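1. this one's structure only:
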């Protein structure tokens, strides 16, 4: 199994109003992931507010995570930045401070061409010299990796996986089949968009890059374990109980909801980085109801947590 298989849990990065990371609160969030034994921690992704943190604060977050995880769980660090030289520097920082892998989104202001994104990813992969997962997040970056571009990039050294959004206009299974035909056998394909990841796992995705996993890891592990054991009924049953939460994710954005969940669990008082506003009171009330529905799922002990994660023949 590579670091881009199984449940990759994406926690928030609690910080003050000036963008300084609260290490104590961060440790509390990471401790939950250690106890649950997720398959990797996805640091400084969108939920981890990478775009709002300085290079120094990103490095402090990586150092804190490396220290807290202590080699027990692989750490994947986001290294997205507007300029290639900045992303290259962040990739080197991640390697030097002990990250096990990289996550790269082609952040842009001016719309990028496929050749520009290819060269950007190539430069960062070479500089980081760690297994790298491409981050296909068009709703944030306004760039979509085409299957042809993914295929080109998959041939480069160090580029080992892609984090995909849920597809529009086709099923996950159909998209996976097309990508598997194009990509090297050992290239990992995972999905984000928590509300659709039960379908993705049952269709054979290698990984679930999960906001839920960053805050309620046992619930996410139960879905993943059921899906990978072929128990579709259990996976869909747990997923159905999460419907109110998924509705909140889609209505308000998973970032705002993740912060509110951390508040409800008394893990941190940190707010989303401004100008992002916290979840409004109507959403908080809905979240409390949703969390009551799933609390017993989260509290159940996993008898045999999945170690290897999903795989395909």
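-> Now that the structure is in, tell me what you want to look at. Everything numeric here is computed off the predicted structure, so don't read it as measured data.
2. can we go C-alpha only for contacts and neighbour counts from here?
-> Noted.
3. Could you report the neighbour count for residue 150?
-> For residue 150, the neighbour count with other C-alpha atoms under 10 Å is 20.
4. where do the helices sit along the stretch 201-313 of the chain?
-> Secondary structure of the stretch 201-313 of the chain by DSSP state H, counting those that start in this stretch: the helices cover 217-228, 232-241, 243-252, 254-264, 281-299.
5. who wins for proximity to residue 124 among those helices?
-> With C-alpha to C-alpha as the measure, helix 254-264 is the member of these nearest residue 124 (26.1 Å).
6. ok, residues contacting that closest one?
-> Residues from elsewhere that reach helix 254-264, judged by C-alpha atoms under 8 Å, 6 or more residues apart in numbering: 12, 46-47, 211-212, 215, 248-249, 268-272, 276-279, 284, 287-288.
7. sorry, back to before: can you redo the helices of the stretch 201-313 of the chain as a markdown table with mean neighbour count and distance to residue 165?
-> A markdown table is the format used below for the helices of the stretch 201-313 of the chain (neighbours: other C-alpha atoms under 10 Å; distance: least, C-alpha to C-alpha, whole Å):
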| stretch | mean neighbour count | distance to residue 165 |
| --- | --- | --- |
| helix 217-228 | 25 | 17 |
| helix 232-241 | 16 | 18 |
| helix 243-252 | 17 | 13 |
| helix 254-264 | 22 | 14 |
| helix 281-299 | 15 | 24 |
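8. The ones you listed into TSV, with extra columns for distance to residue 159?
-> Shown next, in TSV, are the helices of the stretch 201-313 of the chain (distance: least, C-alpha to C-alpha, whole Å):
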stretch	distance to residue 159
helix 217-228	24
helix 232-241	31
helix 243-252	30
helix 254-264	27
helix 281-299	34
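9. and of those helices, who's closest to residue 136?
-> helix 254-264 (16.6 Å).
10. got the angle between the closest one and helix 281-299?
-> Interaxial angle, helix 254-264 versus helix 281-299 (axes from the mean of the first three to the mean of the last three C-alpha atoms, to 10 degrees): 70 degrees.
11. Pasting the second one now:
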């Protein structure tokens, strides 16, 4: 399941309760686009904000609506015990894989993070996608830690930050990203997929040979991301980079709003999938100016 587009939809709320009908509409949109997999509760899906019971119910809803499309769910939490309980909940929900970041309040060291993945790898019956997100977790995986963790059973993929694929971090055509990917290919077992995250870096990551793009944008505009992936994996890789650059106003909107979550939540409202206010407090919707700008971008960029 760790190939192509892994789409990350929001978990929509209304009046502080999960809006399951809106969630089903979002999943239907991804199924219609024939995405390769769905991460029902990634960071965009707010897994740290959901109770164990909610995790299980969202997982069940996603699996039922996915009509056979593989479903992954985030299970991160502050304590290993709670991570294991979340794992049990989403497995009861029928998911095909789990996404695990080393969530923390107090900074974790490498032995603590390794112990977390070791505990989960011993308890799971589905593959684990290792999620590195230093901006959120304040933890960066060393190469030696990647090597150790990916030797554990049930590790199916790693989700790496996209920054190495930025043109600013290397010479033409993402040389730095290619070097980073080559290093990881040596360190991790062949069966472990390598996925790129950070949507503005997705085109370059896929062009350089990443196995999958774990995409926030793909959770609401799957056909747009699929088009970029198709270009990146063809002889038209430069066209993929150019197409991604044409979305720079959208990437700027992401950056201005602290990432993609609030922007794709607004997009879900614009497209009629959910209510305008669709995230739990303390999250606020994007401002009116950005909302209007997003409406214009959806039309002018023909996002789909």
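-> Done, it's in. Please read these numbers as outputs of a predicted model, since none were measured by experiment.
12. Is it correct that residue 210 of structure 2 is in contact with residue 195?
-> Yes - Residue 210 of structure 2 lies in contact with residue 195 (C-alpha atoms under 8 Å); the separation is 5.5 Å.
13. more neighbours, those two?
-> Taking other C-alpha under 10 Å, residue 210 of structure 2 and residue 195 do not tie; residue 195 has more neighbours (30 against 24).
14. Taking the centroid of structure 1, which residue is nearest it?
-> Central residue of structure 1 (C-alpha atoms, centre = their mean): residue 209, 3.8 Å from the mean position.
15. Can you tell me what that residue aligns to in structure 2?
-> Taking TM-score structural alignment, the alignment pairs residue 209 of structure 1 with residue 214 from structure 2.
16. my read: that match touches residue 8, true?
-> Yes - between residue 214 of structure 2 and residue 8 there is a contact under C-alpha under 8 Å: 7.0 Å.
17. related to what we said a few turns ago, can you tell me which of the contacts of helix 254-264 of structure 1 are buried?
-> 12, 46-47, 211-212, 215, 248-249, 268-272, 278-279, 284, 287 (16 or more other C-alpha atoms under 10 Å).
18. Please say which position in structure 2 residue 132 of structure 1 maps to.
-> With TM-score structural alignment as the criterion, residue 132 of structure 1 pairs with residue 128.
19. Could you pull up the residues touching that match?
-> By C-alpha under 8 Å, 6+ apart, the residues touching residue 128 of structure 2 are 97, 98, 99, 100, 121, 154, 155, 156, 157.
20. quick check, nearest of those residues to residue 176 of structure 2?
-> For these, with residue 176 of structure 2 as the reference and C-alpha to C-alpha as the criterion, the closest is residue 157, at 20.9 Å.
21. After alignment, which residue of structure 1 pairs with that closest one?
-> By TM-score structural alignment, residue 157 of structure 2 lines up with residue 161.
22. same question, residue 20 of structure 2
-> Aligned counterpart of residue 20 of structure 2 in structure 1: residue 23 (TM-score structural alignment).
23. next one: residue 283 of structure 2
-> In structure 1, residue 283 of structure 2 lands on residue 276 (TM-score structural alignment).
24. What distance do you get for the closest residue to that match other than its chain neighbours to residue 209 of structure 1?
-> Leaving aside its chain neighbours, residue 276 of structure 1 sits nearest to residue 256 (8.0 Å; criterion: C-alpha to C-alpha, 6 or more residues apart in numbering). Distance of residue 256 of structure 1 to residue 209 of structure 1, computed by C-alpha to C-alpha, to the nearest Å: 17 Å.
25. again, but for residue 185 of structure 1
-> According to C-alpha to C-alpha, residue 185 of structure 1 and residue 209 of structure 1 sit 20 Å apart.
26. again with residue 223 of structure 1
-> From residue 223 of structure 1 over to residue 209 of structure 1 (counting by C-alpha to C-alpha), the distance is 13 Å.
27. And for residue 282 of structure 1?
-> 27 Å.
28. Same check on residue 70 of structure 1?
-> Using C-alpha to C-alpha, residue 70 of structure 1 is found at 21 Å from residue 209 of structure 1.
29. Could you do residue 145 of structure 1 as well?
-> 17 Å.
30. try residue 293 of structure 1
-> 23 Å.
31. Repeat that for residue 46 of structure 1.
-> 11 Å.
32. ditto for residue 198 of structure 1
-> Relative to residue 209 of structure 1, and taking C-alpha to C-alpha, residue 198 of structure 1 is found at 12 Å.
33. what's the closest non-adjacent residue to residue 128 of structure 1?
-> residue 91 (4.7 Å).
34. Might you report the residue contacts of that neighbour?
-> Residue 91 of structure 1 makes contact with 79, 102, 124, 125, 127, 128, according to C-alpha under 8 Å, 6+ apart.
35. Check the secondary structure at the closest residue to residue 207 of structure 1 other than its chain neighbours for me.
-> Computed as C-alpha to C-alpha, 6+ apart, the closest residue to residue 207 of structure 1 that is not its neighbour in sequence is residue 190, at 4.1 Å. For residue 190 of structure 1, the secondary-structure state derived from DSSP: H, G, I helix; E, B strand; the rest coil is strand.
36. any idea what residue 190 of structure 1 aligns with in structure 2?
-> Pairing criterion TM-score structural alignment: the partner of residue 190 of structure 1 within structure 2 is identified as residue 195.
37. How about the contacts made by the spatially closest residue to residue 150 of structure 2 that is not a sequence neighbour?
-> When the adjacent residues along the chain are set aside, residue 150 of structure 2 lies closest to residue 188, with 5.9 Å between them (C-alpha to C-alpha, 6+ apart). With contact set as C-alpha under 8 Å, 6+ apart, residue 188 of structure 2 has these partners: 146, 147, 150, 151.
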